[in-house]
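Engineer: The amino acid sequence is not available; the structure is as follows:
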């Protein structure tokens, strides 16, 4: 078995393209990443034993607007940043809205809350965290008492998402709990941003820390992430928490750190941030998505992609926009 430890981050277009057509490009389209004090070691493509031909072709085609809407491309191999390119007005310090790719960060925060003992396990029941709604949940179904955090992480709670209708309400948690069950918990995948917003509230209630404070202490701080924007919801039921279902904005190098953290098995610069068990469990198949039929872990997508005639298993974080105006991480792991 061949093992690849790569982090690929494309912002503004879907990641992990498997082939590039030939196009006019020169070595001037590629620049060695800058050495800064953010913790990233940097190197060249040749030092990483990567053939620069296709990389340079891709960068040239982006510069010539063959692929539009791409803000940045970053590539790390074996823990070293070897490609860092920005396009248009976007630069190293620009914040990029991650859209729903931020859900994978919420997954990590849940894992950390379990590692730290704030939450017992993914099998913890959901409703006991929200006693104020006892007896007042609409569309009541006794099976709602069986919903666990694992169901929210794998989007198998059985609660219909209905995301667009959630935003105008003043209590997103209550809205989510009020939605009818369309399946028994654990039976069927159903994409639900409201469930991920609810997970953020669970972390706060379990730890007594608002999400930015929790992230700063246990995730962003250890990764050296100091600049970000996480919008605060106006939802009464979410108690003014950060919108953990999406909307977090990070700098690309910091987004790539998060990817490298997972490829490192939960460590960054030798410091344990997330348990190795959580990395393995959250990026393993828990169910099958009803969106594209791919495997789904704990707020991670897993796909088998064909590259050079070989199949590569990847786990990926995706944001709204599909082929255009999206955020994607791709972490090829093994073939």
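Structural biologist: Looks like it came in fine. Note that this is a predicted model, so its numbers are computed, not measured.

Engineer: For the rest of this, base every contact and every neighbour count on C-alpha atoms.
Structural biologist: Fine.

Engineer: tell me the helices in this structure, going along the chain?
Structural biologist: Shown for the chain, the helices assigned by DSSP state H span residues 52-63, 103-115, 149-153, 163-166, 172-178, 193-207, 211-215, 221-223, 252-263, 276-282.

Engineer: let's bring in a second one:
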């Protein structure tokens, strides 16, 4: 019996030690440690950094041009929200909360594209934590009754369907038609324009119009603009800078309680989304690495993070707007299946590696190279 108690106490203390991370203060220098101080090979770490610097995203640094080129197959595609010329490759690597590597302009504010989706997902998590949404299994029509979810098909859609991008919501929002967003490569426009929507929950379809429907719905549930919700509930509490912004389309206005509010986007493929620095992205990642706690405060429930990182049935590599490194089409071979990450157009990533107490932020890394970069970093840990 004594042996069991001692073993239990040892395991409990070990678990606490594993989550005893350093948290940077607001507006202060982020404390750094030499790689060798945290059992990381300096030489191999530098190889990973050099790889990131040498494999810059191949698209134009004028992101307006890169966006129009990247989505030229979409009928009626146009820039509807703000864009910004980007910087060069940049990033940060945190070990136990300490900076062990950084490259490029880590304070520069740039677009993040679909990394924004992971922030939007977190707004849904806060809504559930606070009881504004009872359960992600609830049908959205029970909360949003203005016609957005009317009809035999759309009325079936739950919050979970929207978060997992398998809602197959059908309609138009802010001038964007669901069928025109990321059309299939095969078949003519009439083949997929009039195709019957998939049954909600059965097929994942990456679709910004439907993501923007989620942003719109959360704006009405919170009765506040999403940037304000993010600022008050997350970014201020983790000591983020005042430089980040969250934009919507020029025409994306709605009225709540007599107040005109902007409904933001969950990405940037028509402009908009979150514009942010690598340092502020790293703070957000550190919050998730520590299971939703910042120092002593539980900001996001651990229960929500577990739900957000649970594989969806249609796609084992996707949870609630976080990508998961499970064995599937997007698996990074040789790396922990517990890794999860936010990913955006142009090579923007926030990677959470709980097993190794790591947060990795990359900006403008050629997207196809992220798996190779993470393997090089993993080799530095050995």
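Structural biologist: All right, it came through fine. All values derive from a computational prediction rather than experimental measurement.

Engineer: And the TM-score, once the two are fitted together?
Structural biologist: The TM-score (TM-score structural alignment, normalised by the length of structure 1) is 0.73; 280 aligned residues with a CA RMSD of 3.4 Å.

Engineer: need the helices of structure 1 in JSON lines with mean neighbour count and distance to residue 288 of structure 1, can you?
Structural biologist: Converted to JSON lines, these look like this (neighbours: other CA atoms under 10 Å; distance: least, CA to CA, whole Å):
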{"stretch": "helix 52-63", "mean neighbour count": "19", "distance to residue 288 of structure 1": "32"}
{"stretch": "helix 103-115", "mean neighbour count": "23", "distance to residue 288 of structure 1": "17"}
{"stretch": "helix 149-153", "mean neighbour count": "25", "distance to residue 288 of structure 1": "13"}
{"stretch": "helix 163-166", "mean neighbour count": "14", "distance to residue 288 of structure 1": "20"}
{"stretch": "helix 172-178", "mean neighbour count": "23", "distance to residue 288 of structure 1": "22"}
{"stretch": "helix 193-207", "mean neighbour count": "23", "distance to residue 288 of structure 1": "17"}
{"stretch": "helix 211-215", "mean neighbour count": "18", "distance to residue 288 of structure 1": "29"}
{"stretch": "helix 221-223", "mean neighbour count": "17", "distance to residue 288 of structure 1": "31"}
{"stretch": "helix 252-263", "mean neighbour count": "23", "distance to residue 288 of structure 1": "21"}
{"stretch": "helix 276-282", "mean neighbour count": "17", "distance to residue 288 of structure 1": "14"}
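
Engineer: Determine which of those helices approaches residue 92 of structure 1 most closely.
Structural biologist: In terms of CA to CA, the element of the helices of structure 1 nearest to residue 92 of structure 1 is helix 252-263, at 7.1 Å.

Engineer: aligned partner of residue 201 of structure 2 in structure 1?
Structural biologist: Under the alignment (TM-score structural alignment), residue 201 of structure 2 maps onto residue 186 of structure 1.

Engineer: Name the nearest residue to its match, sequence neighbours excluded.
Structural biologist: residue 156 (4.9 Å; CA to CA, 6 or more residues apart in numbering).

Engineer: cool, residue 160 of structure 2 as well?
Structural biologist: Leaving aside its chain neighbours, residue 160 of structure 2 sits nearest to residue 136 (5.0 Å; criterion: CA to CA, 6+ apart).

Engineer: ranges for the strands of structure 2?
Structural biologist: Taking DSSP state E, the strands of structure 2 run over residues 90-95, 98-103, 110-111, 172-173, 176-177, 245-256, 259-264, 273-276, 293-294, 297-298, 323-324, 340-344, 348-353, 358-363.

Engineer: Output the residue interval of structure 1 matched by the third one.
Structural biologist: Taken onto structure 1 by TM-score structural alignment, strand 110-111 of structure 2 occupies residues 96-97 there.

Engineer: distance from that stretch to structure 2 after superposition?
Structural biologist: With mean CA distance after the TM-score superposition for structure 1, stretch 96-97 of structure 1 departs from structure 2 by a mean of 1.5 Å once superposed.

Engineer: check contacts around the nearest residue to residue 315 of structure 2 once chain neighbours are set aside.
Structural biologist: Leaving out its chain neighbours, the residue that sits closest to residue 315 of structure 2 by CA to CA, 6+ apart is residue 204, at 6.6 Å. Contact partners of residue 204 of structure 2, counting by CA atoms under 8 Å, 6 or more residues apart in numbering, are 164, 165, 166, 167, 314, 315.

Engineer: Cool, thanks, signing off.
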